[in-house]
Structure formats: structure tokens, C-alpha cells
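Participant: Sharing a model that was predicted from the sequence below.
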Amino acid sequence: MKKTFLILFVFTFCNQITFAQKETTIVTLKNDDKAPVINKNIYGHFAEHLGRCIYGGFFVGDTSKIPNTKGVRNDIIAALKDLKIPNLRWPGGCFADTYHWKDGIGPQEQRPTIVNKWWGGVTEDNSFGTHDFLNMCELLETEPYLSGNVGSGTVQELADWVQYTNFSGKSPMSDLRKKNGRTEPWKVKFWGIGNEAWGCGGNMTAEYYAGEYRKFATFMSDWENTGGITRIASGSNSGDYNWTEVLMKNIPLNMLGGIGVHHYAVINWNKKGDGVDFTEEQYFKTMQSALKMEELVTKHGAIMDKYDPEKKVAMLVDEWGGWYEVEKGTNPGFLYQQNTMRDAVLAGATLNIFNNHADRVRMANLAQCVNVLQAVILTDKAKMITTPTYHVMKIYAVHQDAKLLPVSFQSPLYTVNGETLPAVSASASKDKNGAIHISLVNVDAKNKNKIEIDVKDLGVKNFTGTIITSAKLQDYNSFDTPNKIVPTAFKGFENKKGKLEITIPPFSVVVLEGK
């Protein structure tokens, strides 16, 4: 979570897009046998011990009157299962490098407390720990992604955590797990070795962290489980390409399952702007920052290609999303913000970028899942609502594990104060049943856009559509009007002899399905 600067778009691989003003945007889809599968883990989420994400969000305790399963809210579990979240990252974030996992196991009343120095200076009572999180992931039917403590932890501590969660034989840690009520291991696959090592994870240099990574990774063994574990390096802060270069150069590929990248869409780190009361100029600046993701993925990917041409190492954008000022009257350390149509457009355009770079991007984690930053769920005591971002991720779930259909087109321009952005964003895929899905975003806040797609050679004839839009860019779902923004049927297209003619309204997200 760090300051970034805005720079221009760069394009690559399957998203060869140039800009031109024209009345109709011609989108071409390619049926490419060599195209990658869009890894479902691109649609992952993030839950940090931050504000009301865990406590008052996921976790209310088993004595709460809010319906729960072992303290975890049933309504949140149902909503996230409906979203088909493939993985969930925990316990941080910056919190991860002050977290000692043994503080969060055993009888709750015996667990020590700490102060959450990163987020509000509140007391962390460790009532939500390893068993609580991993059991919750089982309820969600999702893969856990654990971030290990490198900044203030030890090699032995992280090695013990792997053994505690994954080893079924007799050992000190598996015996301790059984003593605490869990006989069978959870078999956690994804392991982050530290978080933001360049900042809150220790203010390390890339060279120093590469050595620390090698040391920690060496002792994280999981010889019992097929395929072992995926060890993930703490990646760069946005456009710090040297960080990626140093890690790829100095860490053996057989020790490296993935490298992270963190990037937030921010107007200005010193003056982020309101989450709801924003101008079109502020919206434009947010999208300018968000769409920088194209350049970041491209350039980091090019560096990784130098050392890993077979693309065995995954790129994980394990923190992304919009970041604004907190809602008025809320704790500034809790990062609670509303979620408007701006966030829906941001999510749709960002996911299109990830889809189009599925050859390298194989996991991403929206920050964060509940009540923090660009959340998909907000709660207020017993009340719970889903946000526009939730609905975008829900209609985009059709791309999970589907084969990418590379797209190419010339985007019209969206212009504000003499600056321009591409107005149209797109990605497409073909699922295992042969259904075609095309995701379209109109970034333009004022003008509709006409799009034409030739689908004659795709083997589908009948199309349906879903749209997320609203009357105002600043509209959002509140606890009083929880369904102001929801997916609705999209009728703004015609199939004329194998050519889809589409008119997409301003600031809207559309998914078309062809069967």
C-alpha cells in the first residue's frame, strides 16, 4: 500500500489495442488454440485484520444473535459462495508481518492480546485465528492463501505453521493441531513469504529480501502433499521494476511459485478524494490510475519472461482496488469507504486486463472483502449489503477457468480537460461447455459507445446480456436502498447475420453470453 504515479498505457500479447476516434468500435475475437486458460484464482479476495473486515465483518463470535457458524456470519458465507470466490488471502497485508500464528490457536480465553499498530491502534484479542480462518475457508469452499510473517517472525515459526496446517503424520506441530481439535490437516497450498517487504514488511532492499526469501523458502517443506505448496514472493510496489528484476535474477525458479504485485487506483495519496462525492475529473483520475494496471502487468511480465520464458512462475496481483478517503465520521485507520458505479467500472476494466494477460497473471486479490477499501460486502450490525463491485465479480465469474479468446480493437477516446483514456475495455472467453462470454466496459462518463463484434466463426448463435449501470456515476447501494445497483437484463444489442451490434451506455459494465 504505497504511493504511485500515473503514466501512460502500454499494450501486449492478446490485448493489442490502439486508440482512435470512430463512431463504431470493431472488436475482433480470435479462436486461438494456444491461448491460455483464465485461472479462476484471478477472482480472489483479501481479508486482513484491519478495521471491520474480520471483527464485525466476517466474525461476530458464536454468542452473537446474528446467525453464524462457529462465529462466522452465515449471510456473508452465503454471499461469497454465490460469488464463487476461488481463494482468500489472510491475515494481511501489513498486519501479517506483526502476526504470530501461535497467538491465535488453543482456547480463545487463553490467547494473548496485541495492539494492531498498523490499523487504528486497536487491541487484537486473537479470537479469530488459524482454525477459525481455515475452517471458514472450508465453509466457503475456497482455497486459503496464508501470508507468513517474515518482518518480525522467524524461519522456524513459518516452517512450524506449514507443518501445523499440512502434515498428517506424527510431529510436534501436527500433535498440537490435534490437541486443539483438528485431526486432519487442511493442506494449505498458497503461502506468501512476507508482505510488502519493501515497506511495512521490513523496509528491505530487493537484494536483502531475495536472500531472506531463499532462507525462509528452504525450510518450508511439504513433502506429503501432491504438488507441494506454492511459495509466493512479496512483490513490487506498483512500478518498481527493479524489485521484480532482482527477485527473478536471484531466486532459483524451483523455489519460486509466484511473485506479487500491489497497485491501488488512487487520485493522490495526500488527497484521495471522497468515495461518493466526487467530480468527473476525479473519476477520470481514478480510472487513469486503475488502467495503469495494463502497463504494470506488461512490464513486470516482460522482466519475468527474461528469466522464465516458459512462464512457470505466476504473477499475483494480490492487492488491487480503489482507495479513497474514509467515510465521514469513521475511524481513519479502518479504511471504510462506500462503493459506487465508479468502482464497478474500475473492477470490470481491471478484471479485463487480468483476463487478457492470463498467460502470466494467475492470481489476484481484490482489497478487501468486507468493510475495507473496495469491498464486495458491507455490514452494519445485523445488516449486510453487496456492492456494485460484488455484482461485477459475480457476472464475471463465467470467465473462471475458461479459455481466453484474445481480443483486438481500436478504442474510442474518453477526454477530460485535454487528457484521454481508452473508453472501451473488453475481454472474452470460451468455457468448457462451449459458451462464449464477452465482457465490455464503457469507461466514458458521458457518452454511449457503439461496438460491433463478428461472431460468425465462434459456433454460437443465441446471445443474452447482463448489465450493471445506474442513473449517476456516484450511485451506490446503501443499507436503506440495498438493491439500487444490481445486474439486470441487457437488451442493447442485435445479432445481424453473425455480427453483434451493441450500444453500451456511459459508465456501465456488460457481459454477453452466446450459446
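Facilitator: That came in fine, so what should we check first?
Participant: from here on, contacts and neighbour counts on C-alpha atoms
Facilitator: Noted.
Participant: who touches the residue lying closest to residue 222 once chain neighbours are set aside in this structure?
Facilitator: Nearest residue to residue 222, sequence neighbours excluded (C-alpha to C-alpha, 6 or more residues apart in numbering): residue 228, at 5.4 Å. By C-alpha atoms under 8 Å, 6 or more residues apart in numbering, the contact list for residue 228 reads 189, 221, 222.
Participant: Out of those residues, the closest to residue 368 would be?
Facilitator: residue 189 (20.9 Å; C-alpha to C-alpha).
Participant: Would you confirm that that closest one contacts residue 145?
Facilitator: Yes - using C-alpha atoms under 8 Å, residue 189 is in contact with residue 145, at 7.2 Å.
Participant: next up, a second structure to put side by side with the first:
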Amino acid sequence: MLPGALMAQQKSTVTVTAKADAPTISKHIYGHFSEHLGRCIYDGFYVGENSAIPNTKGVRNDIIAALKDLGIPNLRWPGGCFADTYHWKDGIGPKNQRPTIVNQWWGGVTEDNSFGTHDFLDLCEVLDTEPYLAANVGSGTVQEFTEWIQYVNHGGKSPMSDLRKKNNRETPWGVKFWGVGNEAWGCGGNMTAEHYANLYRQYATFMTDWSNTGELFRIASGANVADYHWTEVLMREIPKSLLDGVALHSYSFVTWEKKGSSTKFDESQYFETMKTALKMEELVTKHTEIMDKYDPKKKVALVVDEWGGWYDVEEGTNPGFLYQQNTMRDAMIAGTTLNTFNNHSDRVRMANLAQTVNVLQAVILTKGDKMLLTPTYHVMKLYKVHQDAKQLPVTLETPEYKFGNESLPAVSVSASQKEGKTHISLVNIDSKQKITTEIKLEGLNLKDFTAKIITSGKLQDCNTFENPTAITPKDFKDFKFKKGVLSVTLPPFSVVVLEGK
């Protein structure tokens, strides 16, 4: 077959349908994650009040501006694995009187606890984002956990609210989202699902929001990738009156043992990484099926609070710091994963990309006083139009992206509607072939369209401190609208977001 004939076959068909009772795509799907890991907090977010880098209470102003522009809805802290060795009282009070801590999980570094509860929650106020606190279950106590809730949420007189006021914070922050431990099956204690379910019940019983409004959102430490038994036990054994969310963690890589370079990868490694990324659809579907059995009204949210690409660290950096570059491959992971979450918004109502600054699939990288925004940042900024929008059902017929004897669906799509505007996000993961996509609009009276695209010349392209704007969204014109049908030509490895009015 001639190459031209092969190219002519690269077509996909999408149908987008208006639906009055469609679920809302929660803005919290677009959450982020900040762990005490490598250069995420120290020398990332936090440079200290005496730094020459412009800052607000020690947090870089350029990062604050970038995250405000991104419109992040929630931010998870302090871990990750770090959460289950973190004792929150070590991070309050005068900074020069705080004890140090050795980060046993990430590089064995000694931290001075100068970034603690007040610093994080004040940052969330500046960002206008909701804090998501991951609390210590693995090495902590019920009393320590519940006193933290009282410290940050109680407005009346109590030992912990008095301590907060002594530390110069009169009003409570009102934290809603609480993680009851992290990865209890692994670094959070190597527990069985049955043991953790009982421990969760104990902790959740003593959790109160201290305002009698019932606003606490309690999130159980959920499954590692395809551990469906874990989800089954939690949903079966924990009363729904004590449970608001069940977590899920899944990362994208070549293999766990050989993750490969973040920039020096070939098509085989790209294909394998996208295979694990696209498995998110299967994971969400199967975990949802289990949750539906015990919770048919979908009261409990599936919270994918760690996801993203994971590669070998950059040469010359601390292997425990997980610092990696961010290429067009990561844009593909971000676009397809967010489409999956959007399309399952009836159950997936919160998620957190790992991680925000200088760690794994970060949206921001820093070097001294320099800062850059990654391709992942730009994908999430284009996709923020879906936050709190009505999900529009989509059907998709897509060609396959083939490599060797294997293939993957080449096109990914999701759509939503808000404030009189319809947005359709499309991803073509094929590394070589452009794909013409016909989009049929049913029940949608749209006339005018604009679009943005993220793409580049090579999959390995990235933004660097020497060229921080190599990959940014551009206006996209390669589409036609005729008789209610949109025809869009997607370049290889590209993300396109269309807006119709």
C-alpha cells in the first residue's frame, strides 16, 4: 500500500451530544500536588523571606502568578510518602525554634521545618485554592490527626485554636479536604486492605469539622493501580457515612525498573509510556464498577490524587529528588488523562497531578531566579475551560497508532459546555500521522469556532531555561465547519482545544 493511501485512511469520527442532565466536570479534577520531595517545596515554591528572588512570605511571586493564571482548584500537601512521617506540630511557631526532620523517603536530606502549616495554608489563600491536607496515619496517632483538624478549623475556644492564635492566626482556615494517610499499602505502612479499612474507620470516627456544617471531605488511601481487591474491601467495609472519597495512584512509564530518560527516548519508549497512560481509562472504569456495586448513587468520589509521567532523573541531579524535564510526551499524557477524567466525571471528582514544581511531571521548573512553564502547564491551562462545566457525552471512532505488533487508539476527546460556550479537547498521540477528525454536533446550535494547539517538531522537544517558550499554545486554523459538522486536521502528537459559540 502506498504511503499516501495509508495517510488517507487516518480519519476519526466524533459525536458530541447535548444532554440536559449531564454531570458537572468538577474543577477539582484539575488539582495539583506539592510534597516535601526534592526541590518541590524548598528551592521550588519556598525560597525564604530573605531571598533576593521576589517572594510573598517566602514563596516565589513568579510561581504564585503562574498558578493563579492556571486557576488551580486545590493543592495537596505535605505528601505523598512524606505525609506519614510528618508531625505537624514541628512546623508551627517561631521558625528558629522548630526542630529539624530527616526526609527518610527522598534523598535523606535534613529539613528545618521552616515551611509548615501556616505557610502552606496562607499560600493557598493567596492562590485562592482549596488546601488538601494528607495527614499522618502511618506513624501518627488519632489524637495528633484530630488536633490538626481542630488547629486549622476551630473558630471557638479550645487548646488547639488557642495555640493557633498564639501563632498569630486569629481566624481558622476551614480546610475541607483531608487524606486519611497515603499509600497505606506501601510507604504508608505496608498494610493489608482489611487492616487499613479498620484503621480508617477509627480515624474517621473522630474527625469533625468543628463548625457543625459537615463540610469535611474524608479521602481514604486507595488502590495502587489495578489493585481492585483494595477498592472492594474499602467500599464493602467502610460505612458511607464515614467516607467521601477513595484515592487511586497510577503513573506512566516504560517499565517500573527501566523508566528511561525524560528527553532521550525513542518511539518504542514513547509507545510503552503512552500504553500505561491510556490504561487510566481501564483503571477508572473497573474501580468505578466496584464502587457502583456498593454506592450506586455515586456519593463517594474516585480521587486520582497521584498521576503523571515518571522517568529517570536528569543527569547530575540527586536520584532521590525525582527532577525530570517535560516534553511533548508529557503533553500527550496530560491531554489524554484529563480527557479520561472529564468523561468519567460522574465518579472521578478530584485528581492531583504529581507534582507542581521540579518533581516528576511538573507544570513549573526553576533554576536559581529563573522559572519556566512546561508543556503540561500549557495543556492544563487550555483545559481549564472544562472546570465546573457540564460534561457533554462523546462517542469516538478512531484509527490506531501502531508500533510493531501493537496498537493504541490514536485520538482522545472530551467536551463540555459552560456559559454559552462549548469546548472540545482533542489529542492525537500518533507520532507520525496526522488525523482528520469529523465532529458531529447533536443538539448544539453552534456557529463560530476558534481553536488553540500545542505541538512541536519532535516528541522530545521541551522548554528550557535558555528557550522557555519553545512550546506554547498557538492559534489553530486547520479546521472547517459546514452543515453542522466540524472537520479538524490534527497534526502528529498534538493537543487541540476548540471553542464554539
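Facilitator: Yes, it's here. On a predicted model such as this, the values are computed, not experimentally measured, just so you know.
Participant: TM-score of the superposition?
Facilitator: Between these two chains, after superposing, the TM-score reads 0.98 (TM-score structural alignment, normalised by the length of structure 2); 494 aligned residues with a C-alpha RMSD of 0.9 Å.
Participant: quick revisit: now structure 2: which of the contacts of residue 228 of structure 1 match?
Facilitator: Of those, the ones still in contact in structure 2 (both residues aligned by TM-score structural alignment, their matches' C-alpha atoms under 8 Å) are 189, 222.
Participant: out of the contacts of residue 228 of structure 1, which one sits closest to residue 394 of structure 1?
Facilitator: residue 189 (24.5 Å).
Participant: All the strands of the stretch 301-450 of structure 1, residue numbers only.
Facilitator: In the stretch 301-450 of structure 1, the strands defined using DSSP state E, counting those that start in this stretch lie at 314-322, 361-366, 377-380, 383-386, 403-404, 407-411, 413-416, 419-422, 424-430, 436-442, 449-454.
Participant: Redo the ones you listed as a markdown table? Include mean neighbour count and distance to residue 122 of structure 1.
Facilitator: Shown next, in a markdown table, are those (neighbours: other C-alpha atoms under 10 Å; distance: least, C-alpha to C-alpha, whole Å):
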| stretch | mean neighbour count | distance to residue 122 of structure 1 |
| --- | --- | --- |
| strand 314-322 | 25 | 23 |
| strand 361-366 | 25 | 24 |
| strand 377-380 | 20 | 19 |
| strand 383-386 | 19 | 23 |
| strand 403-404 | 28 | 45 |
| strand 407-411 | 21 | 47 |
| strand 413-416 | 17 | 42 |
| strand 419-422 | 17 | 41 |
| strand 424-430 | 26 | 41 |
| strand 436-442 | 25 | 40 |
| strand 449-454 | 19 | 48 |
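Participant: Of the ones you listed, give the one that comes closest to residue 482 of structure 1.
Facilitator: Nearest to residue 482 of structure 1, of those and by C-alpha to C-alpha, is strand 383-386 at 5.9 Å.
Participant: Ignoring the adjacent residues along the chain, who's closest to residue 469 of structure 2?
Facilitator: Spatial nearest neighbour of residue 469 of structure 2, excluding adjacent residues (C-alpha to C-alpha, 6+ apart): residue 463 at 6.0 Å.
Participant: Alignment lookup: that neighbour to structure 1.
Facilitator: Aligning on TM-score structural alignment places residue 463 of structure 2 opposite residue 477 in structure 1.
Participant: What is the burial count for that match?
Facilitator: 20 (other C-alpha atoms under 10 Å).
Participant: List the residues that contact it.
Facilitator: Contact analysis of residue 477 of structure 1 by C-alpha under 8 Å, 6+ apart lists 339, 340, 385, 386, 387, 388, 483, 484, 485.
Participant: still on that earlier bit, which one of residue 189 and residue 145 of structure 1 has more residues nearby?
Facilitator: Remark: of residue 189 of structure 1 and residue 145, residue 145 carries more neighbours, 25 against 19, as counted by other C-alpha under 10 Å.
Participant: just checking, what residue in structure 2 corresponds to the more buried one?
Facilitator: By TM-score structural alignment, residue 145 of structure 1 lines up with residue 132 in structure 2.
Participant: give me the element that match is part of.
Facilitator: Element membership of residue 132 of structure 2, judged by DSSP states H and E, is strand 130-135.
Participant: Quick one: distance of that strand to the chain centre.
Facilitator: Distance, stretch centre to chain centre, for strand 130-135 of structure 2: 14 Å (C-alpha atoms, centre = their mean, to the nearest Å).
Participant: I'd guessed residue 92 of structure 2 sits against residue 121; true?
Facilitator: No - contact between residue 92 of structure 2 and residue 121 fails when scored by C-alpha under 8 Å: they sit 11.8 Å apart.
Participant: For the contacts of residue 477 of structure 1, which single residue is the most surrounded?
Facilitator: residue 388 (30 neighbours).
Participant: Once you drop chain neighbours, what's closest to it?
Facilitator: Counting by C-alpha to C-alpha, 6+ apart, the residue nearest residue 388 of structure 1 is residue 344, at 5.3 Å.
Participant: what number of residues lie near that neighbour?
Facilitator: Neighbour tally, residue 344 of structure 1, other C-alpha under 10 Å: 28.
Participant: Need the counterpart of it in structure 2.
Facilitator: Match for residue 344 of structure 1 (TM-score structural alignment): residue 331.
Participant: list the contacts for its match?
Facilitator: 375, 376, 379, 495.
Participant: nearest to residue 165 of structure 2, of those residues?
Facilitator: Closest approach between the contacts of residue 331 of structure 2 and residue 165 of structure 2, by C-alpha to C-alpha: residue 376, at 39.5 Å.
Participant: separation between residue 146 of structure 2 and residue 247 of structure 2?
Facilitator: 21 Å (C-alpha to C-alpha, to the nearest Å).
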